[in-house]
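Peer 1: can't give you the sequence, but here's the structure:
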């Protein structure tokens, strides 16, 4: 089964300083475990966490629980950018496609179909990104208009000026992805524009539910959904 790499090195300072952001609790488990459970629902059972900030907290947590899937922790550095973190797990996935995601985004997207669409796309992309309609504060993508499930990405801007398709995470990478990542890169701000320039990136259009937990307000909203039994991301959502 394809490996899943999760970027889990951030500090999450807008939430609290008690835990690394991926370990902030949403109900009975941390955010990153919700993301892994979503993947596991679709059969993924091997995860690599690219940690950094307070790596020891991850070791302590995952050594204390049993999970139905394998979790490998790789300390990619306290202050590394996202591109650096991806480069530092290269030896774990080299030569094979892999899934890539953040540790704070939740969705009811069919993750198995996301990967299937990557392999089925006739343009042989090096990166597929799940594109969603969001609040304005995320990186903006302009997709080529067509009726297909995936579309070539024409531009990618980290700071959007309007509401449109944005990077929802839940990505699939070819082994060539490392060719686009240079030293000290932000994956979103530096590497992705290179991939777009080479016309090797597509967007998987997801019209369902999606959200990212960046602030205490976000966390409260998701906590209400979880506690009320309306967690759209749990058990694969409604996209089977």
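Peer 2: Okay, I see it. The structure presented is a predicted model; accordingly, all values stated were derived computationally and were not measured.
Peer 1: all contacts plus neighbour counts: C-alpha atoms, from now on.
Peer 2: Fine.
Peer 1: So what touches the strand ranked longest in the chain?
Peer 2: Secondary structure of the chain per DSSP state E: the longest strand is strand 150-157. By CA atoms under 8 Å, 6 or more residues apart in numbering, the residues outside strand 150-157 that reach it are 117, 121, 139-145, 189, 192-193, 196, 199-205.
Peer 1: do the same with stretch 182-202
Peer 2: So stretch 182-202 is in contact with 80-84, 123-129, 150-158, 180-181, going by CA under 8 Å, 6+ apart.
Peer 1: Comparison target, given below:
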């Protein structure tokens, strides 16, 4: 969400499922969980001491079902979408994608969907050697063996007609496949860093990168 906010996009809709109540509680108590604050017991007022940039965020939390697949979740938030062009991402991918350039690319080709293609990092570190002497070691370098869907997507409202609210309605294996067959999906190639959080180790590694130097 901070990636999108950095580029000026601050209106969010979150599709809730498993443990959605925890996410609701987090955002409901967002100010006190993320800031220092002063409680004035005389007038019952709370003053938050913050330099966060989330004050202009609008976050809509929608219960889309515990077992609902992604296509069904997207369809179930349709009534909350008020734009012809919308953005979509997963909650486990991060990267230095230029969101404004991504949007500009989408607007240039007149197709229904744009996905961001990324080169995934290797599952293992890479050793570079010369004459059996290690000259370099790279932790999880990016591969160049093929693009994968990096998550950051843009779609026209027309895409929603390819999905239903049925909990078994998938996104990639269903509506998106049909859109591909119809030639309605374009790829924005991102050459920079990208990573996803699949394990606790991934989370710790990315949090360390996020910390101010």
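Peer 2: Now that the structure is in, tell me what you want to look at. These numbers come from a predicted model, not from an experiment.
Peer 1: Would you mind reporting the TM-score between them?
Peer 2: TM-score for the superposed chains, counting by TM-score structural alignment, normalised by the length of the second structure: 0.74, backed by 168 aligned residues with a CA RMSD of 1.8 Å.
Peer 1: related to what we said a few turns ago, what subset of the contacts of strand 150-157 of the first structure is buried?
Peer 2: Among the contacts of strand 150-157 of the first structure, those that count as buried by neighbour count (16 or more other CA atoms under 10 Å) are 117, 121, 139-143, 189, 192-193, 196, 199-205.
Peer 1: Centre of the chain to the longest strand of the first structure, how far?
Peer 2: Strand 150-157 of the first structure has its C-alpha centroid displaced from the chain centroid by 17 Å (CA atoms, centre = their mean, to the nearest Å).
Peer 1: in the second structure, what residues pair with that strand?
Peer 2: Following TM-score structural alignment, strand 150-157 of the first structure has no partner segment in the second structure.
Peer 1: what ranges do the helices span in the second structure?
Peer 2: 2-6, 20-28, 30-34, 70-76, 99-109, 177-181, 200-210 (DSSP state H).
Peer 1: quick one, which of those helices is packed in tightest?
Peer 2: helix 70-76 (a mean of 23; mean count of other CA atoms under 10 Å).
Peer 1: which bit of the first structure covers that one?
Peer 2: Going by TM-score structural alignment: helix 70-76 of the second structure matches residues 82-88.
Peer 1: Tell me who's in contact with the residue nearest to the spatial centre of the first structure.
Peer 2: For the first structure, residue 101 is the residue whose C-alpha lies nearest the centre (CA atoms, centre = their mean; 1.8 Å). By CA under 8 Å, 6+ apart, the residues touching residue 101 of the first structure are 4, 5, 6, 7, 169, 170, 171.
Peer 1: quick check: the lengthiest strand in the second structure aligns to which part of the first structure?
Peer 2: Longest strand in the second structure, counting residues (DSSP E): strand 148-156. On the first structure, the counterpart of strand 148-156 of the second structure by TM-score structural alignment is residues 166-174.
Peer 1: contacts for the matching stretch?
Peer 2: By CA under 8 Å, 6+ apart, stretch 166-174 of the first structure touches 96-102, 105, 111, 114-115, 118, 125-134, 138-141, 210.
Peer 1: Narrow those to just the buried residues.
Peer 2: 97-102, 105, 111, 114-115, 118, 125-134, 138-141, 210.
Peer 1: distance of residue 125 of the first structure from residue 61 of the first structure?
Peer 2: 36 Å (CA to CA, to the nearest Å).
Peer 1: ok, back up a step: now the longest strand of the second structure on the first structure. Mean distance?
Peer 2: After superposition onto the first structure, strand 148-156 of the second structure sits on average 0.5 Å from its aligned residues (mean CA distance after the TM-score superposition for the first structure).
Peer 1: hang on, the earlier thing: now which residue in the second structure aligns to the residue nearest to the centre of the first structure?
Peer 2: Residue 101 of the first structure maps onto residue 89 in the second structure, by TM-score structural alignment.
Peer 1: And residue 215 of the first structure, by the same measure?
Peer 2: By TM-score structural alignment, residue 215 of the first structure lines up with residue 199.
Peer 1: before we move on, back to that, which of the contacts of residue 101 of the first structure are conserved in the second structure?
Peer 2: Checking the contacts of residue 101 of the first structure against the second structure (both residues aligned by TM-score structural alignment, their matches' CA atoms under 8 Å), the contacts still present are 169, 170, 171.
Peer 1: Let's see if you can find the most crowded of those.
Peer 2: residue 170 (28 neighbours; other CA atoms under 10 Å).
Peer 1: Aligned counterpart of residue 61 of the first structure in the second structure, please.
Peer 2: Using TM-score structural alignment, residue 61 of the first structure pairs with residue 26 in the second structure.
Peer 1: Who are the contact partners of residue 118 of the first structure?
Peer 2: Contacts of residue 118 of the first structure by CA under 8 Å, 6+ apart are 124, 125, 127, 128, 172.
Peer 1: make it 6 Å
Peer 2: Residue 118 of the first structure makes no contacts at all, as judged by CA atoms under 6 Å, 6 or more residues apart in numbering.
Peer 1: Tell me the residue in the second structure aligned with it.
Peer 2: In the second structure, residue 118 of the first structure lands on residue 106 (TM-score structural alignment).
Peer 1: ok, for residue 145 of the second structure, nearest residue in space, not its chain neighbours?
Peer 2: residue 119 (7.5 Å; CA to CA, 6 or more residues apart in numbering).
Peer 1: The one you found touches residue 147, doesn't it?
Peer 2: Yes - using CA atoms under 6 Å, residue 119 of the second structure is in contact with residue 147, at 5.1 Å.
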